[in-house]
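> pasting the sequence and the predicted model now:
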Amino acid sequence: MTDPDSARQLKLDRFLPYQLSIASNAASNTIAEVYRSQFGLKITEWRIMAVLGDAGASTQRELTARTLMDKVAVNRACRTLEDRGLVAREPNATDGRSHHLALTGAGRSMYDRIMPLALRMEQQLFASFSAEERETFTRLLARVREQAGELDL
């Protein structure tokens, strides 16, 4: 006879949202320690810097949409980065109620030092994947993200 708790665990191990969360936490927690110890950044702060480094100046609303983080977390991370001189806030000429945030010279310098580490850690995460598996995994994750946005709840 199967233990009810064991049966629940087996179902949870096959539940996609749980698996995605656990995989994300496993990767993020390891990487977060590097960002914290070497650069004094929290994951939320690095995500903001990564988006700004990739996309350029953005409003907090755009950052919230791109990172799918809570707007309070985005606001807090932006304030911390601004206080540290890594991000600068400028008025948005097209919308006086918002501001554009952009990496400062110091922020760009830190971003440029972190990116090689981030890419190396990503490479290690995928070390056991073939190139084809990695491409398939990336495509499937994009489909999951897309489908999640279309859920009718």
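Received the coordinates, thanks.

> switch to C-alpha atoms for all contacts and neighbour counts from now on
Fine.

> can you tell me the closest non-neighbouring residue to the residue nearest the centre of the chain?
Most central in the chain under CA atoms, centre = their mean is Arg47, positioned 4.7 Å from the mean C-alpha point. Distance criterion CA to CA, 6 or more residues apart in numbering; nearest residue to Arg47, sequence neighbours excluded, is Thr67 at 7.1 Å.

> run through who's touching the longest helix seen in the chain.
Ranked by residue count under DSSP state H, the longest helix found in the chain is helix 16-39. Helix 16-39 has contacts (CA atoms under 8 Å, 6 or more residues apart in numbering) with 12-13, 41-43, 46, 110, 114, 118, 121, 125.

> ok, second structure coming up, stack it against the first:
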Amino acid sequence: MDQAAPSSGKDDALVLERFLPYRLAVLAHTVSGALSTIYRDRFDLTIPEWRVLANLGREEPSSSNRLAERGSMDKAKVSRAVARLTEAGLITRETDSRDNRLIVLRLSKRGRSVYQRIAPLALAWEADLLEGLGDEERAALDAALAKLQARAEALKGEAGG
């Protein structure tokens, strides 16, 4: 038998369209891209910029490192988003009073206003997306996502990463 032949369909075949990590990545990309039209078209924000604003809207003050963790973004993307948001007057940067090496980020008055206008739009978009699911399905999805997140974090810890 030719070693380069495609899989015969056995259980060991990797079918990306059925591989959970691939499906979750594609879904996340699709959902994030569709939602981004709200804040891109109306507020001229990129996905990383929105994530920084949304995280600061939830928990401030914060640091770039904390925002990178919370938003599952690399530090370079957060740094670029912070620079652009600061330039646009949507966030402020200050040196931490206890540690001059740390930069503290906060929403500016204008940034808070933008956040308060986008948040309801994002929540309405989410409600529209979830409208295709019944109450039990939503609860099951939420529980499954929480379990998968916890298990992925545990596996990451076991692998030393």
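Received the coordinates, thanks. None of these values were measured; they are calculated from a predicted model.

> overlay the chains and give the TM-score.
Comparison of the two superposed chains (TM-score structural alignment, normalised by the length of structure 1) gives a TM-score of 0.90, and 151 aligned residues with a CA RMSD of 2.0 Å.

> picking that back up, what's the first helix or strand after the longest helix of structure 1?
helix 43-55 (DSSP states H and E).

> whereabouts in structure 2 does that following helix align?
Mapping helix 43-55 of structure 1 onto structure 2 (TM-score structural alignment) gives residues 47-59.

> now the matching stretch, how far from the centre of its chain.
Centroid separation for stretch 47-59 of structure 2 versus its chain: 9 Å, with CA atoms, centre = their mean, to the nearest Å.

> and what of stretch 3-18 of structure 1?
Its chain's average C-alpha position is 27 Å from that of stretch 3-18 of structure 1, according to CA atoms, centre = their mean.

> superposed on structure 1, where does stretch 139-152 of structure 2 end up, distance-wise?
Compared with structure 1 after fitting, stretch 139-152 of structure 2 has a mean deviation of 1.6 Å; criterion: mean CA distance after the TM-score superposition for structure 1.

> counterpart of Arg93 of structure 2 in structure 1?
In structure 1, Arg93 of structure 2 lands on Arg89 (TM-score structural alignment).

> with distance to Ala77 of structure 1 and neighbour count as extra columns, can I get the contacts of helix 16-39 of structure 1 in TSV?
Converted to TSV, those look like this (distance: CA to CA, whole Å; neighbours: other CA atoms under 10 Å):
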residue	distance to Ala77 of structure 1	neighbour count
Leu12	32	13
Asp13	32	13
Leu41	9	19
Lys42	8	16
Ile43	9	18
Trp46	9	20
Met110	16	15
Ile114	17	18
Ala118	19	15
Met121	23	16
Leu125	26	11
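
> hey, where'd the strands end up in structure 2?
Counting by DSSP state E, the segments of structure 2 that form strands are 91-95, 103-107.
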